[in-house]
Structure formats: structure tokens, C-alpha cells
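Asks: Sequence and predicted structure are below.
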Amino acid sequence: MTTRTGSARYEGFGKDGKGHVSTQSGVLSDSPYGFNTRFENEPGTNPEELIAAAHASCFTMALSFALAKAGFADGTLETSAKVTLVQADGGFKITKSELDLTATIDGIDPAQFEEIAADAKANCPVSKVLNAEISLTHHLNP
């Protein structure tokens, strides 16, 4: 079992409040977040981009391990994730995460690649925790 931690502090309330988020690893250390970073593109982070980064990295690692298990030893995987936040049910809800993968894998059959990628999308831990539509677009370089 692995346990990781993150923390957030918010001073003030609503649009006037200012937050800071940190991670156990120190990659984020009192990084600013708040209404302006979430809805108005001010410098800082926000929960949706953190979820997008988590989903992209989790899926990419799951796919990497699945490809290694299938006997592939060399290649490159690049994934971006676009997380959508909408106003719904009197609040906000993340409705989808769109994964976009570009892969270069020596010697893989496109059908086999599609099957392995679909399985990684369905079974990476972040996909499993999201209660949202998850799509995958992939581009396999020759």
C-alpha cells in the first residue's frame, strides 16, 4: 500500500479568499490558488489542472507498464489531459477528462496498441477514481 499526501490552506472566503496548496514531495510548496487562478487564468494552480496532470501521468505510466508487460522495450508516450468543470446541480462538477496520447512504439501493431491503450485508460487508478466521462484520442507514429 502506498499513501501520499497533499494539503491546502485557504485564507478568507469566496472570491476574496486566497489559497495555497502543497504536496508531500515538495513539488508544490505553498503554490497559490483561488478564484482568480481557477476561473480567470491568474498565475497559480487550480484543482482541475492538478487532476489533469494526475490523470495524464497516471494513464501514461499505466500504459508504459502494460507495454513493457506485452514485450515492448522502446518508445515514447506523451499524454495531455483536458478536464472539464461545469456548473451543475447548484454547484460545480467535473464532467469529463479527455486524454490525448501521441505514441512512438517500435514494432507494435495498431490494433494491439489500441487494445493496450484502452485497457490502461480504463484501469489506471486516477481513471477509476474519477466520476466523469473519460475519452482517449491517440496518435501512433510510424
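Replies: Happy to help now that I have it. Numbers count the residues shown, from 1 in each chain.
Asks: hey, let's count contacts and neighbours off CA atoms from now on
Replies: Will do.
Asks: if I pick the closest residue to residue 17 other than its chain neighbours, what's in contact with it?
Replies: In this structure, residue 17 finds its nearest non-sequential neighbour in residue 11, 5.4 Å apart by Cα to Cα, 6 or more residues apart in numbering. If you count contacts by Cα atoms under 8 Å, 6 or more residues apart in numbering, residue 11 has them with 17-19.
Asks: and the comparison structure, right after this:
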Amino acid sequence: MKRKATAVWRGTLKEGKGHLSTQSGVLDQTPYNFRMRFEDEKGTNPEELIGAAHSGCFTMQLSAYLTEKDYNPAELETKAEVTLEDGTVKSSHLTLTAKVPGIGRELFDELVTKAKENCPISKLLKADISVETTLNN
């Protein structure tokens, strides 16, 4: 399975602007710019999208592990806070609030750790990144 997304940027870092699109169409030429990313202008940015991807992936992975152990989570809510400092994504902090009837704390903590380490987005954040280029002058 492969999923695709596209970013288009025109102009300089501070005055330029771009848009993001996803294969599913959920994002369809969604605008983003310097002020959305580094200031308080309303709109999305790459770090916010990483947070959404990480929290969604982790939550689904935890649900899978709970289901394997015959627990039916009533609700799993995960908030992600992605920190960008000095041009580097430094961390993704997940905050989970869970309602899982009948589970003990020790098993719950074990499954949370397993989900954190094994969800595909957690693995991506540690992965090698490759780039293929085409230059049109």
C-alpha cells in the first residue's frame, strides 16, 4: 500500500505560499505559508499534520493491541504536540485519555508502550528518508 501527498511552493520562504494535496482529496490545494507555520495565522502546517498522523496512527495501533487481548476500548483520545526548535522537529509528545473497561494498569501501560514503539508513524519518525529529484530550469 502506498499513499501519496503533494506540496507545491511558490516564492521565498517568508513571502511565498504553497498548497498541500492528498491522494484521498481530504487536502485539496490546502494553503500553507510562513505565517501559518511559524506565527499565528490560521491554517495548517507540516508539524500539525505530523501530529495528526502520529496521534491517529498510535491510537489505531493501541486499539489493535487491546483487541488482540480481548479488550474493547470504549474511547481512546490521543493529543499530539510536535515541537519544532531551531529548524528541527525535536519531539512528538502524545497525551492519551482512555476508557478501557476491565483492563489492569500494568497490561495497559505495556500495550501503550508497544503501540508507541510500533505504530508506523513512530517508526517513520526514526526512519531513513530518501529523496528523488528532477530539476527543470
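Replies: Alright, I've got the coordinates. Here the structure is a predicted model, which means the values were calculated and not measured.
Asks: tm score of chain vs chain?
Replies: Once the chains are laid over each other, their TM-score by TM-score structural alignment, normalised by the length of the second structure reads 0.89; 127 aligned residues with a Cα RMSD of 1.2 Å.
Asks: quick one on the thing from earlier: show me which of the contacts of residue 11 of the first structure are buried.
Replies: Taking 16 or more other Cα atoms under 10 Å as the criterion, what is buried in those is 18-19.
Asks: Which of the contacts of residue 11 of the first structure are retained in the second structure?
Replies: Retained in the second structure (both residues aligned by TM-score structural alignment, their matches' Cα atoms under 8 Å) from the contacts of residue 11 of the first structure: 17-19.
Asks: Which residues does the helix or strand containing residue 67 of the second structure contact?
Replies: Using DSSP states H and E, the element containing residue 67 of the second structure is helix 46-68. The contact list for helix 46-68 of the second structure (Cα under 8 Å, 6+ apart) reads 37, 72-73, 76-84, 89, 92, 94, 111-112, 114-116, 118-122.
Asks: Now restrict these to buried residues only.
Replies: Buried subset of the contacts of helix 46-68 of the second structure (neighbour count, 16+ other Cα under 10 Å): 37, 72-73, 78-82, 92, 94, 111-112, 115-116, 118-122.
Asks: Tell me which of those fall in strands.
Replies: Secondary structure from DSSP state E places 78-82, 92, 94 of these in strands.
Asks: still on that earlier bit, which ones among the kept ones among the contacts of residue 11 of the first structure are found in strands?
Replies: Of the positions in those, 18-19 sit in strands, assigned by DSSP E.
Asks: Let me know the closest of the kept ones among the contacts of residue 11 of the first structure to residue 28 of the first structure.
Replies: Distances from residue 28 of the first structure to those, taken as Cα to Cα, are shortest for residue 19 (12.7 Å).
Asks: The closest one pairs with which position in the second structure?
Replies: Alignment note: residue 19 of the first structure maps to residue 18 in the second structure; criterion TM-score structural alignment.
Asks: Nothing else from me, thank you.
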